[in-house]
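Enquirer: One predicted model, sequence on top.
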Amino acid sequence: MGKEDEVGDLVNLPQKRYYRQRAHSNPIADHCIDYPQTPDDMDWDKYYPNKGEKSVEFADIGCGYGGLLITLAPMFPESLMIGMEIRVKVSDYVMDRIAALRIQNPDVYKNVACLRTNAMKYLPNYFKKGQLKKMFFLYPDPHFKKAKHKWRIINKTLLAEYAYVLREDGIVYTVTDVKDLHEWMVLHFEEHPLFVRITDEELKSDPVVDKLFSSSEEGQKVTRNNGDKFLAVFRRIRDPSV
């Protein structure tokens, strides 16, 4: 047994029961969050050991306990991906999980990281125009009450920001177990001039799609409860006015 194996055997993955927190957080409330004033002020090197000249290309918004990130990391080893999570304990868990996995698997997971932030407020502070290739919104807070619909992570104002940070042909993946929210997200994306929905036929060749339903803790919970899962995927298109 080599030294690395000995080290890996001594490092245990964090246990979720020590990081539990309420399912959702109020995105409108003031949170004590450090964030860069501009994307140029963001020090990504401390998150990725072998970053080099690469830029972050995948963003999982509201990444929860990081299941999707951990699944995608070895699938796209050349792509840097970040999970953005507003809940303190949950983001701490993901950071600790990644740190442990890097020790257990020295050649894997160096392309994935997590930070605590409020993506609804600060997304353009982290990413430059056209920087991202993929964005993920898995099981976002449905905010059932009509008065709180403005808090939904997909809305007219925020879609403009997502279009800004996504490059042309960039892809947004959405999954929810709430039909009303699914219809809301589809409606808003289809009404936006810079997004078109990707057909089910096209999605058959996308290796990411199969991972969206059960890689996250929330997706696994829906599966256990025999709940429905609604998928909608959209492509960022060229601005027709330019």
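Expert: Thanks, I have the structure now. Residues are numbered from 1 along each chain as shown.

Enquirer: When you work out contacts or count neighbours from here on, use the C-alpha atoms and nothing else.
Expert: Fine.

Enquirer: mind listing what's buried in stretch 127-134?
Expert: Buried residues in stretch 127-134, defined by neighbour count with 16 or more other C-alpha atoms under 10 Å: F127, K128, G130, Q131, L132, K133, K134.

Enquirer: looking just at contacts, which helices and strands does the longest helix anywhere in the chain meet?
Expert: What stands out as the longest helix in the chain, according to DSSP state H, is helix 88-104. Under the contact definition 3 or more C-alpha pairs under 8 Å, 6 or more residues apart in numbering; DSSP states H and E, helix 88-104 sits against helix 3-10, strand 112-116.

Enquirer: most neighbours per residue, which of those?
Expert: For the helices and strands packed on helix 88-104, average neighbour numbers computed from mean count of other C-alpha atoms under 10 Å are highest in strand 112-116, which has a mean of 24.

Enquirer: Show me what it is packed against.
Expert: For strand 112-116, the packing partners by 3+ C-alpha pairs under 8 Å, 6+ apart come out as strand 80-85, helix 88-104.

Enquirer: centroid residue for this protein?
Expert: D60 (0.7 Å; C-alpha atoms, centre = their mean).

Enquirer: Could you check how far H149 is from L212?
Expert: H149 sits 24 Å away from L212, going by C-alpha to C-alpha, to the nearest Å.

Enquirer: Comparison target below:
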Amino acid sequence: MPDHDPNLNPTHSKTTGLPRKRFYRARAHSNPLSDSHFPVPISPAQFDYSLHFPGFSDRSQKIEFADVGCGFGGLLIALAPLFPATLMVGMELRDKVTEYVKERILALRASNPGHYHNASVVRTNSMKYIPNYFHKGQLTKMFFLFPDPHFKEKNHRRRVISPHLLDEYAYVLTVGGIIYTITDVEELGVWMKACLEEHPLFEAVAATELQADPVVELLSTATEEGQKVARNGGETFTAVYRRIQAPPSS
């Protein structure tokens, strides 16, 4: 993601320099089980950080936050200044939306020198390729904000939170790492909480800890989806769980 002058791009606002969403609109969701064509690193060691984080010279530093299905990047933009020394990446399947987030970050870097160099985005299918991007125990936070509910029972296997996928998330999360989920669909909220509750490598984060966590408020305020739910007076359902040590085998 090399720096550039966003004002030279007709798809950007001439006043703010930020990309205009109307040029990057796409379908609300994509089928995560379909085949898409984009480059995927063979292993985390092949993921080229220099293309994403030009402001960080310490190549031993690793990505710690992953926003899965990052949409238009609202959470990334909110998290980047809160955790300026932490590398974070959004993972998005839709090509136009990924391009929007990329241009948004580049524009913010250009208008705020020295800031937002810790955030980036990749177009990928996280349901298939999470282990291709992150080493075992690498991540400290993972976010799943307003994912596709896939209402039909036959499509529940497409849900981004499932017992099988939690195995992979547990693999890339460090012990003590946290998964944040939120939805405005009660049935999906119950599903995600049940999956996390029943998994042996996750436990619910205590309410007192959630109240002190500055990230929790962002779950419902930082994204376009969350803001829409708030405007409409809708209800949200949150589940926040910590990765724990594997119990001793019998």
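Expert: Okay, I see it. Quick caveat, the model's predicted, so the values are computed rather than measured.

Enquirer: TM-score of the superposed pair?
Expert: Structural agreement between the overlaid chains, expressed as a TM-score with TM-score structural alignment, normalised by the length of structure 1, amounts to 0.95; 237 aligned residues with a C-alpha RMSD of 1.7 Å.

Enquirer: Would you reformat the buried residues of stretch 127-134 of structure 1 as CSV and include secondary structure and distance to D169 of structure 1?
Expert: Supplementary listing: these in CSV, determined by DSSP: H, G, I helix; E, B strand; the rest coil; distance: C-alpha to C-alpha, whole Å:
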residue, secondary structure, distance to D169 of structure 1
F127, coil, 17
K128, coil, 16
G130, coil, 10
Q131, coil, 12
L132, strand, 10
K133, strand, 8
K134, strand, 9
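
Enquirer: Now for those: which two are most distant?
Expert: K128 and K134 (13.9 Å; C-alpha to C-alpha).

Enquirer: on that earlier part again, the residue nearest to the centre of structure 1 matches what in structure 2?
Expert: Mapped onto structure 2 by TM-score structural alignment, D60 of structure 1 lines up with D67.

Enquirer: Structure 1: matching residues for stretch 78-94 of structure 2?
Expert: With TM-score structural alignment applied, stretch 78-94 of structure 2 matches the range 71-87 in structure 1.

Enquirer: Run through the residues that contact F230 of structure 1.
Expert: If a contact means C-alpha atoms under 8 Å, 6 or more residues apart in numbering, then F230 of structure 1 has V175, T176, D177, V178, K179, H182 as its contacts.

Enquirer: Can you tell me which of the residues you listed end up in helices?
Expert: The subset of the contacts of F230 of structure 1 located in helices under the criterion DSSP H comprises K179, H182.

Enquirer: Farthest pair within the contacts of F230 of structure 1?
Expert: Taking C-alpha to C-alpha, no two of those sit farther apart than V175 and K179, at 10.1 Å.

Enquirer: okay, these two: which has more neighbours?
Expert: When V175 of structure 1 is set against K179 and neighbours are counted by other C-alpha atoms under 10 Å, the residue ahead is V175, at 22 against 13.

Enquirer: can you tell me how far that one sits from K156 of structure 1?
Expert: Between V175 of structure 1 and K156 of structure 1 the distance, using C-alpha to C-alpha, works out to 18 Å.

Enquirer: And the helices in structure 1?
Expert: Secondary structure of structure 1 (DSSP H): helices at 3-10, 67-72, 88-104, 119-126, 156-165, 179-191, 200-203, 217-224.

Enquirer: what's the mean distance for the longest one versus structure 2?
Expert: Relative to structure 2, and after both are superposed, helix 88-104 of structure 1 has an average distance of 0.3 Å to its aligned residues, where the measure is mean C-alpha distance after the TM-score superposition for structure 1.

Enquirer: Next: the fourth one.
Expert: Helix 119-126 of structure 1: mean distance to aligned residues in structure 2 after superposition is 0.3 Å, counting by mean C-alpha distance after the TM-score superposition for structure 1.

Enquirer: and if you look at the fifth one?
Expert: Comparison of helix 156-165 of structure 1 with structure 2 after fitting gives an average deviation of 0.4 Å (mean C-alpha distance after the TM-score superposition for structure 1).

Enquirer: Identify the residue range in structure 2 corresponding to that helix.
Expert: Using TM-score structural alignment, the partner range for helix 156-165 of structure 1 is residues 163-172.

Enquirer: Show me how far the longest strand along structure 1 is from its chain's centre.
Expert: The single longest strand within structure 1, with elements called by DSSP state E, is strand 166-176. Using C-alpha atoms, centre = their mean, to the nearest Å, the distance from the centre of strand 166-176 of structure 1 to the centre of the chain it belongs to is 11 Å.
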